[in-house]
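Student: here are the coordinates; sequence isn't available:
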């Protein structure tokens, strides 16, 4: 088994990563919260008094609900669950590494199995050189997303909170907890953290000159007018690549958010499909969401790893001629 970091380094790694995600989530949540309040106030001013409210709809709200505010700092139900997930991972890491043994057993064996399996898996994709520098991020993001996805499926998440009775039953207005990745603020925060890491890794591996060359320089050997034409073509392609790179955080965040959000709404719809027996109807879909939680964690990790490999790969040297 590959040796794991010490107690302090493991805890510090998970805690720092969780702290960055939480701080970014809070900032984005604050901005969206302020904007949404402004929009709602403006809409309320233009609405006619005689308008009647539309029938209430069941389902997960599109944005996280603010359940508390600390010195003008909004605390949403998805943030609370993200803290629970982060603290749970820190506690488990501390418990598993509190008494390291040469022959691992129990929690230490399970943690080493996860870390070694992920390390070998990532090394086979992006290479041993790059994985030694970036593994801390890819392992953390995979474990965090997987834990958050599965913890969001625990009965009571999203169904316990404050609400009011309606003609269709009791409606939860403010769930105490909400699936972490069912909040676009959280997924976008993780994508922004990756984007910052991606820039750092790219400049460390190939430098500023290599970074620009990788985007805009023509590939292959050409001379004369063809070289000028290829330079123009690759410069235009590089501009399109820059646009694609800038949109990667958006695509990464909305892919994860959309799948998790749709899955939670699907489960709620199945529960309400057959009154009294909805829980039975939802069981197959529940196991499907367990699998989907694993798939989405893998997809996020693999996409970020491939994006990193594409920008950090060094130009291969031409093979030497074989003399016969």
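Tutor: Noted; the coordinates are in hand. Please read these numbers as outputs of a predicted model, since none were measured by experiment. Numbers count the residues shown, from 1 in each chain.
Student: please make it C-alpha for all contacts and neighbour counts, starting now.
Tutor: OK.
Student: run a quick neighbour tally on the nearest residue to residue 95 once chain neighbours are set aside.
Tutor: In this structure, residue 95 finds its nearest non-sequential neighbour in residue 107, 7.5 Å apart by CA to CA, 6 or more residues apart in numbering. Residue 107 has 14 neighbouring residues, counting by other CA atoms under 10 Å.
Student: which strands or helices does the strand or helix carrying residue 107 pack on?
Tutor: Per DSSP states H and E: residue 107 is located in helix 106-126. Taking 3 or more CA pairs under 8 Å, 6 or more residues apart in numbering; DSSP states H and E as contact, the helices and strands that helix 106-126 lies on are helix 77-96, helix 128-151, helix 278-312.
Student: as JSON lines, those with distance to residue 8 and mean neighbour count would be great.
Tutor: Conversion of the helices and strands packed on helix 106-126 to JSON lines gives the following (distance: least, CA to CA, whole Å; neighbours: other CA atoms under 10 Å):
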{"stretch": "helix 77-96", "distance to residue 8": "8", "mean neighbour count": "20"}
{"stretch": "helix 128-151", "distance to residue 8": "15", "mean neighbour count": "18"}
{"stretch": "helix 278-312", "distance to residue 8": "25", "mean neighbour count": "17"}
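Student: adding another structure so you can compare the two:
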């Protein structure tokens, strides 16, 4: 397992690679949005604008399928579109490239201890998917959980009642939801990249062609599919969790 540059290792460890990749993902999203919407053509959208409009419509349909009212749809739609786009880019970054360096001794100011150095065999990862980090995905899941309950607390009476209907097990479900929400995304992305690293590290023909090249291509295509699906799964579950606590719409069910 590779090591990562880390701040405050002995108090509150911060993975600098993950932080940098989160900012890079956000920057890519902003640039794509800016370029795609720079010259709006309302009558004949083309190219990147057309793709962004399709993605926005897809997010809108996803929100309408899970939210109880149109008011709730308008509330969640900006976040649903942003989350879908952000996770799509984040999940794909590690498939496009994984950058690592080989060091010959521990580097304390990078937060790489002798134990990390021995475990990673001197390999320090500088570029991968931010969603391959469990802290990042669980952080997103906790954010969704807090948002859902904040919206539910707009109707305190119904918010309290929903913990007892249909059973008290709803309390346990509230605890497990953010865990499974974040762990599902992390597990799929991390496993895909880990196996890809193993395949790429296989013995090489002529010194540069991995013997596992056909299997690597197949796994890369499969991982690309899984990365796309996981962006959708996380986003639609976010809409579902928030929709379940948008109590103003329950009278319509």
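Tutor: Arrived safely, thanks for sending. Only a predicted model underlies this, so the values are computations on that prediction, with no experimental measurement involved.
Student: what's the TM-score here?
Tutor: The TM-score (TM-score structural alignment, normalised by the length of the second structure) is 0.79; 228 aligned residues with a CA RMSD of 2.7 Å.
Student: hmm, back to that, of all the helices and strands packed on helix 106-126 of the first structure, which one is nearest residue 271 of the first structure?
Tutor: helix 278-312 (3.8 Å; CA to CA).
Student: give the aligned equivalent of residue 81 of the first structure in the second structure.
Tutor: In the second structure, residue 81 of the first structure lines up with residue 21, judged by TM-score structural alignment.
Student: for that match, give its distance to residue 55 of the second structure.
Tutor: Relative to residue 55 of the second structure, residue 21 of the second structure is positioned 23 Å away (CA to CA, to the nearest Å).
Student: helix, strand, or coil at residue 314 of the first structure?
Tutor: Under DSSP: H, G, I helix; E, B strand; the rest coil, the three-state class of residue 314 of the first structure is coil.
Student: which non-adjacent residue is nearest the counterpart of residue 76 of the second structure in the first structure?
Tutor: When the first structure is aligned by TM-score structural alignment, the residue opposite residue 76 of the second structure is residue 134. Residue nearest to residue 134 of the first structure in three dimensions, not counting chain neighbours: residue 201, with 8.0 Å by CA to CA, 6+ apart.
Student: quick check, that neighbour in a helix?
Tutor: Yes. Checked against three-state DSSP, residue 201 of the first structure lies within a helix.
Student: count of neighbours near it?
Tutor: Applying other CA under 10 Å, we find 19 residues neighbouring residue 201 of the first structure.
Student: please apply the same query to the one 10 residues further on.
Tutor: The number of residues packed near residue 211 of the first structure is 18, by other CA under 10 Å.
Student: distance check, residue 270 of the first structure against residue 264 of the first structure.
Tutor: From residue 270 of the first structure across to residue 264 of the first structure, the span is 10 Å (CA to CA).
Student: for the alignment partner in the second structure of residue 307 of the first structure, give me its contacts.
Tutor: In the second structure, residue 307 of the first structure lines up with residue 241, judged by TM-score structural alignment. By CA atoms under 8 Å, 6 or more residues apart in numbering, the contact list for residue 241 of the second structure reads 144-145, 148.
Student: measure residue 241 of the second structure to residue 132 of the second structure for me?
Tutor: Residue 241 of the second structure sits 23 Å away from residue 132 of the second structure, going by CA to CA.
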